[in-house]
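J.: Quick check, what structure comes out for this input:
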Amino acid sequence: MTITETSVRAAYQAARDRFAAGGIDVDAALARLDGVPISMHCWQGDDVRGFETAAGELTGGIQVTGNHPGRAATPGQLRADLDLAMSLIPGPKRLNLHAIYLEADRPVGRDEIEPVHFRNWVDWARARGIGLDFNPTCFSHPLSADNRTLSHPDAGIRRFWIDHCKASRRVSESFGRALGTPSVMNIWIPDGSKDLPADRFSPRLRLRDALDEILATPIDKAFHKDAVEGKLFGIGAEAYTVGSNEFYLAYAAARGTMLCLDAGHFHPTEVVSDKLSAVLALVDEVLLHVSRPMRWDSDHVVLFDDETQAIASEIVRGDVTDRVAIGLDYFDASINRIAAWVIGTRNMRKALLKALLEPRAALRAAEAAGDFATRLALFEEHKSGPWTAVWDHYCLSRGVPVGGRWLDVVKAYEAKILSEREAA
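T.: Alright, predicted model coming up:
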């Protein structure tokens, strides 16, 4: 059955009336939804290769599996793919860049990157009215080959990575100044040990001191925000991770940085949704890397699953949309990469919409009264509520395809553009 604009509008009106009967203002919910940007990750489009002149093998426990045709091999191709993906996703968006996505006509050391090397990205973002976020790239480099960077015992190697992060902060600040929206710069390092270390203290003290030096120069938060990201373990760091969540939680609370919580960086029995209220009681702002781990930090495409919905619900229930920066972090080369972007980003926005349509006032009243049966009933009834009709209306009113129509656009692009790249 063909989806028509008339049927979408009729279903939306019925859903709007039903939500209104429960005290929920759908128009207000959509307005709030339009105030929450999602930062898309550039590295899904090219399998985390970047554009350094001498691109090396992925290291630091990062693996991209699959060889689907059409990987972006140039900045122009990557931006074209992003343009298509963004045109199929409703709501405000940002782009998250890694330092290896610079553009230069000569090799540039990572400790020498400058804003000029990202000028084309800024021009592209300005033309589209979106913001940029940034990350130093502390992996896939000869000086990170032994899974040690900011905690390295060699002062010279440590200096290189400190200088890289300092240079990255200047690049990030330039994004904020040029685009009028603060760039969130996230520091993640692969440092750790494959087997049990004899000394767990010294690397963490070196990391603390390195971070302190990196962040020593104040930058106006109107232009740039610092975040630090922990991890439970990684390939080559199975026994010991220097930058654990405990380390960075303490650091963020003590130093006033953002804490990055990656959905794939914890034990399988832990969930980020439960950590948000705990962290935000002590830390001003949080950066989310929404991902989907499968048995380990394997960075699968984000689904509309229980945890994605729970993360969105916690953000909305806590009224912390202004304190949580939402970004995506996954890389799947086994399927069409543009489809991976669209599926994951649309799912995150769907989760936010569903959370915004939840009967929060009634839920809180039932909980305050100790009426837990009503609370449970409200939770369960909302699961089958007509929120999908609101989603279809949202897509239609924001000029993007309703339902699965976006896939036809991606398939046509694959046949015309991506297949030609493979042939070349």
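
J.: From here on, just use CA atoms for contacts and neighbour counts.
T.: Will do.

J.: Which positions in the helix or strand harbouring F379 come out as buried?
T.: Element membership for F379, per DSSP states H and E: helix 372-383. By neighbour count on 16 or more other C-alpha atoms under 10 Å, the buried set for helix 372-383 is T374, R375, L378.

J.: Which member of those is positioned nearest A210?
T.: Closest approach between these and A210, by C-alpha to C-alpha: R375, at 47.9 Å.

J.: and for comparison, fold this next one:
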Amino acid sequence: MSNEQLQQQYEWAKAAYAKYGVNTDDVLKKLADIKISMHCWQGDDVAGFMNPDQELTGGISVTGNYPGAAHTPEQLRADLEKAFSLIPGKHKVNLHAMYIDTDEKIDLDEIEPKHYEKWVAWAKEQGLGLDFNPTFFSHPNSEDGFTLSHPDKKIRDFWIEHGKRARKVAAYFGEELGQTSVNNFWVPDGFKDNPIDRLAPRKRLMESLDEIFAEDLDKKYTLDAVESKLFGLGAEAYTVGSHEFYMGYGITRNKLVCLDAGHFHPTEVISNKLSSLSLFSDGILLHVSRPVRWDSDHVVIMDDELQEIGRELVRNDLLGKTNIGLDFFDATINRVAAWVIGTRNTIKALLKAMLEPTEYLKKIELEGDYTTRLALTEELKDFPFAAVWDYYCEAQNVPVREAWLEEVKKYEENTLLKR
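T.: Presented below is the predicted three-dimensional model:
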């Protein structure tokens, strides 16, 4: 499609939305300021570079053996660069602690900012931010399924030290890059079968987290987040860090509460939780994923829940207090393509929501005109959203529509298949 055709279609769409008071030019300016935190672990199947041969544990499972997985930090950064070149806007990368880039042989309780200096230098070159996650899985000290809530104090102390050091790394990211680094704490602790004592492990987890967070760090540089989970492989009956645990912990300790789309009951959605959480929390961390019957972390598609998440963030003016990250890993398809599909869809969902005449819809709802509310929200589904998206991609110098796929296939042939 030529530039002239894109412009013509955009002008037509612009007029359609203007009828209801939506200025598409302003919407696209706001959209360009939204940063999505793209997770590094899609690129190498959650192996990391600390002990890449260590068995993946913590209730996590990656299926597939598509060729081209990254095996070094340099390869992973090259793959990330290719993905970002096909995604509109400037965003962030979400690193796990195990993705160190150093020749030193260290353990998780020894990490320091210097072990991530190459990541920071690269992020500066690319104009990206960095978020962080301590790694509480795939380690000998997590083999029995417990870390911060472990009954053995020596093992707890190991993980507490790791958590403390992870916070220092995140603060280093924020200070060096001028973008607040969100540091997300998720632990896999739990039992495969029904426990007798549900309270004691949660008390140990609470005390361990309190010790990790005892030192105040400048929130200008880093924000701590805590993430719940319903269950994982090997922890089907009981998860120490449940939603109720972390909701209480995050609110009473002034931490971000992370809502992951896959970490709840199969029929439960996180879109309906955002407005409630916003009333009691200074900020939210959102992990956009796609569960299929369980927390299977499928690549994000433009499904009903993704669009509902976008609408909730926009309609309730929550974009300013919500940190949006991705969390999926699929080794059955091209990993760069997975990043591009998931990230573009997340941005699309936000754009689609921002093109709604939100204030008008709220007005007629308050007036009790539910007929117009239903009729208009249905008709808006057929408005020329795609023309606005195409114009935005062109303006951001990334491929329009499916043209990005050809770029990925060339990269696969020239780079990924040669690994």
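
J.: Can you pull the TM-score for these?
T.: Remark: TM-score between the superposed chains equals 0.99 [TM-score structural alignment, normalised by the length of the second structure]; 419 aligned residues with a C-alpha RMSD of 0.7 Å.

J.: mean shift of the helix holding F379 of the first structure relative to the second structure?
T.: Aligned to the second structure and superposed, helix 372-383 of the first structure gives a mean residue distance of 0.8 Å (mean C-alpha distance after the TM-score superposition for the first structure).

J.: can you tell me what part of the second structure the helix or strand following that helix aligns to?
T.: On the C-terminal side of helix 372-383 of the first structure, the closest following helix or strand by DSSP H and E is helix 387-397. Using TM-score structural alignment, helix 387-397 of the first structure corresponds to residues 385-395 of the second structure.

J.: Next: stretch 119-133 of the first structure.
T.: Against the second structure, stretch 119-133 of the first structure falls on residues 117-131 (TM-score structural alignment).

J.: Now do that stretch: distance to the chain's middle.
T.: Counting by C-alpha atoms, centre = their mean, to the nearest Å, stretch 117-131 of the second structure is centred 17 Å from the centre of its parent chain.

J.: Buried residues in that stretch, which are they?
T.: Neighbour counts over stretch 117-131 of the second structure (16+ other C-alpha under 10 Å) mark E117, W119, V120, A123, L128, G129, L130, D131 as buried.

J.: Does the fourth one belong to a helix, a strand or coil?
T.: What it means is A123 of the second structure. Taken by DSSP: H, G, I helix; E, B strand; the rest coil, the conformation at A123 of the second structure corresponds to helix.

J.: For it, which non-adjacent residue is spatially closest?
T.: G129 (6.4 Å; C-alpha to C-alpha, 6 or more residues apart in numbering).

J.: now swap in the fifth one and tell me
T.: With sequence-adjacent residues excluded and distances taken as C-alpha to C-alpha, 6+ apart, L128 of the second structure is closest to K92, at 5.1 Å.

J.: Helix or strand: which one has the equivalent of the one you found over in the first structure?
T.: Aligned counterpart of K92 of the second structure in the first structure: R94 (TM-score structural alignment). Using DSSP H and E, R94 of the first structure sits within strand 93-98.

J.: post-alignment, that strand versus the second structure, mean distance?
T.: Strand 93-98 of the first structure, aligned to the second structure and superposed, deviates on average by 0.3 Å (mean C-alpha distance after the TM-score superposition for the first structure).

J.: Against V400 of the second structure, how distant is the aligned partner of G318 of the first structure in the second structure?
T.: Alignment note: G318 of the first structure maps to N316 in the second structure; criterion TM-score structural alignment. In this view, N316 of the second structure and V400 of the second structure are 30 Å apart by C-alpha to C-alpha, to the nearest Å.

J.: Determine whether the claim that K219 of the second structure is in a helix is correct.
T.: No. Going by three-state DSSP, the assignment for K219 of the second structure is coil, not a helix.

J.: Who are the contact partners of it?
T.: Taking C-alpha atoms under 8 Å, 6 or more residues apart in numbering, we find K219 of the second structure in contact with T180.

J.: what does it align to in the first structure?
T.: Per TM-score structural alignment, K219 of the second structure is aligned with K221.
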